[in-house]
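Asker: Task: produce atomic coordinates for the following.
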Amino acid sequence: MINMQVRGDLGDVVARVGSGVKWTAAFADLDPQAFPMLRALNPCGDAMFNRQQVPGLLAELERIPVALDGDWVQGARELCQVVEQAPHRYLWFVGD
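Answerer: Below is the predicted model of the structure:
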């Protein structure tokens, strides 16, 4: 499971959601040109998105394949809004 949280510059957790991303092989099958942000997710590592990257991530979430859809998508959208509300915030996808 990949957990999602928003952190500040000092690593402090500003927000998190209860639902995480359940990793499936469908993530690895995403077209890297169509989904460069989501292709950064890794079940064993971390991926971080800054304020400038969040609009691209949101666009990818709008067209995510059905096989990857789930509660985590709405949680990711909510956390993207938290990142956009103030500077020095980052959306983290934290792998195991």
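Asker: Only C-alpha atoms from now on, for both contacts and neighbour counts.
Answerer: Fine.
Asker: ok, and for the helix of greatest length in the chain, which residues are buried?
Answerer: Longest helix in the chain, counting residues (DSSP state H): helix 71-85. Across helix 71-85, burial judged by 16 or more other Cα atoms under 10 Å covers Trp72, Val73, Gly75, Ala76, Arg77, Leu79, Cys80, Val82, Val83, Glu84.
Asker: which other residues reach that helix?
Answerer: For helix 71-85, contacts defined as Cα atoms under 8 Å, 6 or more residues apart in numbering pick out 4-6, 15-17, 19-21, 50-51, 54, 58, 61, 89-91.
Asker: quick one more, to check against the first:
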Amino acid sequence: MPLSVRVWTLPDMNLARCIHPDLNRLVEFAQSLKLPMLGNVDPYDDTRFNRMQMSLVVPELRMLADSAPGGAADAAQELLALTELVDAKPHRYLVFVGD
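Answerer: This next block holds a predicted model:
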């Protein structure tokens, strides 16, 4: 089952969602590079990043947008747009939803 990513806020509300078909490929590439944040996304469970963690996630996404193969770079671009929503207010999270 492919990964999806959502911007989640309290109370349980989804603000945005990314279902790019290459999200799994993006995470696999991040894992191969041993990136500390995105390289530890669990494809079989939910992985949540908060506003404070965005300062580490965003540079990784920028690097992947420039260097990831094919559609994985496009997936990174889509996720960068979602990070702006997370950073806009407290109690927002970027959640990778595994199967």
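Asker: List the ones among the contacts of helix 71-85 of structure 1 that fall in strands.
Answerer: Counting by DSSP state E, the contacts of helix 71-85 of structure 1 place Met4, Gln5, Val6, Ala15, Arg16, Arg89, Tyr90, Leu91 in strands.
Asker: Show the buried residues in these.
Answerer: By 16+ other Cα under 10 Å, these give Met4, Gln5, Val6, Ala15, Arg16, Arg89, Tyr90, Leu91 as buried.
Asker: Could you save those as CSV and add columns showing distance to Met37 of structure 1?
Answerer: Below are those laid out as CSV (distance: Cα to Cα, whole Å):
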residue, distance to Met37 of structure 1
Met4, 14
Gln5, 16
Val6, 16
Ala15, 20
Arg16, 19
Arg89, 17
Tyr90, 14
Leu91, 12
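Asker: Pick the one among those residues closest to Val66 of structure 1.
Answerer: Among those, Met4 lies closest to Val66 of structure 1 (Cα to Cα), at 20.1 Å.
Asker: and that closest one, what does it touch?
Answerer: Residues in contact with Met4 of structure 1, defined by Cα under 8 Å, 6+ apart, are Arg16, Val17, Ser19, Gly20, Val21, Ala76, Leu91, Trp92, Phe93, Val94.
Asker: Now check the second one against structure 2: what is it aligned to?
Answerer: What it means is Val17 of structure 1. Aligned by TM-score structural alignment, Val17 of structure 1 pairs with Cys18 of structure 2.
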